[in-house]
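> Sequence isn't available, so here's the structure alone:
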């Protein structure tokens, strides 16, 4: 187990962005059961999931997870993280907006207290002290245990930490940036990794498998297809496929899926506590869980680090 402030989590987080989208309610519940029964105990979602789907309004993923929590009861209840500030109707970090969104997330999830509540994106229109004060009040009210920052620049993370310290307010405990073998610079070259280590911030990266690109299911000869095709095209360069080639080779050597190797590399990076990965079917859960136990050798880590250097 690893630690995010007072939370004890396995070193892998199940992403809930697909629940109610590419995984319907029944599939999502089977995925959640398989994940928790297989040793996972950390689930991530957001109030905006999946507002981008025609006919959806946001909150679909939280409702699926909330229904599953109610059905399952207290048996191995996982740590639940959700996020605020990107909902199309309730966007931003104004304190009044945060209260509305928090109440909605707690209702959909069926939780009195949310374990980890992220600011899903920065809001330059609201003074930092105002929204940090709102998160501090949520903690004192018992509505959340901790809060984190997602999609914040290193400079803004530093500012938030300074404001929290100066004002005597609760500070964030986790960061959720995009980070994977084909998207490294945001964390590694910006000083974010060093800041996280120095200030004891847990890094919980999203798109750990680059929207599925690092699973090895795409190839050079065909354009990406499917719900995530637009995102995958961003990674599908010759340099990106060179990384996938090495993942495939290491997977064969180790007897595991390329996705398992990609997650293991990320899990072994400094300050990374639990990469986030999603599954659209129960069959995809086992390769994700295998990354909890897989430890790459120094030579294997270095091989991946070298082949992905173009993205650092």
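Ah, there it is. These figures come from a predicted structure and were not determined experimentally.

> all contacts plus neighbour counts: C-alpha atoms, from now on.
OK.

> This structure: strands as residue ranges?
Using DSSP state E, the strands of the chain run over 2-4, 7-9, 13-15, 42-44, 79-84, 114-119, 144-150, 174-176, 202-203, 276-277.

> could you dump the ones you listed to JSON lines with distance to residue 260 and mean neighbour count?
Shown next, in JSON lines, are the strands of the chain (distance: least, CA to CA, whole Å; neighbours: other CA atoms under 10 Å):
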{"stretch": "strand 2-4", "distance to residue 260": "19", "mean neighbour count": "15"}
{"stretch": "strand 7-9", "distance to residue 260": "18", "mean neighbour count": "16"}
{"stretch": "strand 13-15", "distance to residue 260": "13", "mean neighbour count": "25"}
{"stretch": "strand 42-44", "distance to residue 260": "17", "mean neighbour count": "24"}
{"stretch": "strand 79-84", "distance to residue 260": "22", "mean neighbour count": "23"}
{"stretch": "strand 114-119", "distance to residue 260": "25", "mean neighbour count": "25"}
{"stretch": "strand 144-150", "distance to residue 260": "24", "mean neighbour count": "23"}
{"stretch": "strand 174-176", "distance to residue 260": "20", "mean neighbour count": "25"}
{"stretch": "strand 202-203", "distance to residue 260": "19", "mean neighbour count": "27"}
{"stretch": "strand 276-277", "distance to residue 260": "10", "mean neighbour count": "26"}
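
> want to throw the ones you listed into CSV with distance to residue 267?
As requested, the strands of the chain are exported to CSV (distance: least, CA to CA, whole Å):
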stretch, distance to residue 267
strand 2-4, 11
strand 7-9, 13
strand 13-15, 11
strand 42-44, 14
strand 79-84, 18
strand 114-119, 20
strand 144-150, 18
strand 174-176, 14
strand 202-203, 10
strand 276-277, 10
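
> Among these, single out whichever gets nearest to residue 258.
Among the strands of the chain, strand 276-277 comes nearest to residue 258, with 13.2 Å by CA to CA.

> could you point out the longest helix in this protein?
Ranked by number of residues, the top helix in the chain under DSSP state H is helix 238-254.

> dropping in the other structure now:
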């Protein structure tokens, strides 16, 4: 398979600044825009990430000029890094996609506790250095080497609150996005792409790419079994040659790559997907074969897509 990766630029972050960056050239005769865009979407919003959700913030005292909702909006955008984000978090992907429920583990997740009263005449800058952090049940030093400003308090003002981190994916809330990612290409060079990734520093860019590949491979294994089982239960034999697949809890990330390679199969006369309602996580795939059983074609398509991303994963691991 001819899909190659080459690092064009790699920059590690310094202090608390999100100036980390990874630029990769993706090329080869088997490379295309659908593959690169699928990678981009996966690293952005499908890799599980820890963040502070506003529903997991408890305010006991707040006499600042900012109400609780304003402070929640600020605190929820504080990035979390210098903690462990184990690969086994990928085991929760299906649950995240189907239930939208985040995972809150008070015994092990990062907790930020703020208890500060300004007793001085001047305005106090309350930072992460003034907070107490707990991780895996133990008090730790601040994970932020350069302090982040939390709130400004005037004389006599007080803030006492607790923020508990949770695990989820960016599809449901952008605070769980693992990175920002873009990709570019030149019409004159149809098989050469540049992929730029800026991680939120919880996971490095290469690790995000590796996990993105594994997520799609796992998804293919699960959906292949589900789709084939449903087709085997179908009493109308006409659907084996022409029909409509409804796949819930999926969006354009899977729909685009699967329908593209389904259309590439020689026994397919037509295949395409659409999203009927943007507010529903559901895709429809229409197909028509030349008479061959759609189940066999779907199996070949899943095998091909999995082979592509297993190859990509191996290439990225070598970077």
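That came through fine. Computed from a predicted model, the values in this text were never measured in an experiment.

> TM-score for the pair, please.
Put the two chains on top of each other and the TM-score (TM-score structural alignment, normalised by the length of the first structure) is 0.22; 121 aligned residues with a CA RMSD of 6.7 Å.

> still on that earlier bit, quick one, which of the strands of the first structure is nearest to residue 63 of the first structure?
Residue 63 of the first structure sits nearest to strand 79-84 of all the strands of the first structure, at 11.9 Å, using CA to CA.

> could you pull out the strands for the stretch 201-319 of the second structure?
Taking DSSP state E, counting those that start in this stretch to define them, one finds strands in the stretch 201-319 of the second structure at 242-248, 268-274, 282-289.

> Could you list the buried residues of the lengthiest strand in the second structure?
Ranked by number of residues, the top strand in the second structure under DSSP E is strand 49-62. Using 16 or more other CA atoms under 10 Å as the test for burial, strand 49-62 of the second structure gives 49, 50, 51, 52, 53, 54, 57, 62.

> Dump those to TSV, plus distance to residue 254 of the second structure.
Below are the buried residues of strand 49-62 of the second structure laid out as TSV (distance: CA to CA, whole Å):
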residue	distance to residue 254 of the second structure
49	20
50	23
51	25
52	28
53	27
54	29
57	34
62	45
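
> follow-up on the earlier one: deepest in the core, which of the strands of the stretch 201-319 of the second structure is it.
strand 282-289 (a mean of 20; mean count of other CA atoms under 10 Å).

> which helices and strands sit right next to that one?
If you count contacts as 3 or more CA pairs under 8 Å, 6 or more residues apart in numbering; DSSP states H and E, strand 282-289 of the second structure packs onto strand 242-248, helix 252-263, strand 268-274.

> Repeat the analysis, applying 7 Å as the threshold.
Applying 3 or more CA pairs under 7 Å, 6 or more residues apart in numbering; DSSP states H and E, we find strand 282-289 of the second structure packed against strand 242-248, strand 268-274.

> Tabulate those strands (TSV), appending distance to residue 222 of the second structure.
Below are those laid out as TSV (distance: least, CA to CA, whole Å):
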stretch	distance to residue 222 of the second structure
strand 242-248	12
strand 268-274	19
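
> closest one to residue 150 of the second structure among those strands?
Closest to residue 150 of the second structure of those is strand 242-248 (CA to CA; 39.9 Å).

> out of the helices and strands packed on strand 282-289 of the second structure, nearest to residue 7 of the second structure?
strand 268-274 (33.1 Å).

> other SSEs contacting that closest one?
Using 3+ CA pairs under 7 Å, 6+ apart, strand 268-274 of the second structure is in contact with helix 252-263, strand 282-289.

> quick one: which of the ones you listed is nearest residue 308 of the second structure?
Across those, residue 308 of the second structure has its closest neighbour in helix 252-263 (10.7 Å, CA to CA).

> any idea of the angle the closest one forms with strand 282-289?
Put simply, helix 252-263 of the second structure runs at 0 degrees to strand 282-289, going by axes from the mean of the first three to the mean of the last three CA atoms, to 10 degrees.

> re the thing from before, could you redo the strands of the stretch 201-319 of the second structure as TSV and give each row distance to residue 151 of the second structure?
Listed next are the strands of the stretch 201-319 of the second structure as TSV, based on distance: least, CA to CA, whole Å:
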stretch	distance to residue 151 of the second structure
strand 242-248	42
strand 268-274	45
strand 282-289	41
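
> Go through those and name the closest to residue 35 of the second structure.
strand 268-274 (16.1 Å).

> Residue 247 of the first structure and residue 267 of the first structure: what is the separation?
Counting by CA to CA, to the nearest Å, the gap from residue 247 of the first structure to residue 267 of the first structure is 15 Å.

> Same check on residue 64 of the first structure?
With the distance defined as CA to CA, residue 64 of the first structure ends up 27 Å from residue 267 of the first structure.

> which one of the two has more residues nearby?
residue 267 (27 against 20; other CA atoms under 10 Å).

> Please report how far the more buried one lies from residue 261 of the first structure.
For residue 267 of the first structure, the distance to residue 261 of the first structure - CA to CA - is 10 Å.

> which residues sit in contact with residue 298 of the second structure?
Residues counted as contacts of residue 298 of the second structure (CA atoms under 7 Å, 6 or more residues apart in numbering): none.

> From residue 260 of the second structure, how far off is it?
12 Å.

> same question, residue 312 of the second structure
To residue 260 of the second structure, residue 312 of the second structure is 17 Å away according to CA to CA.
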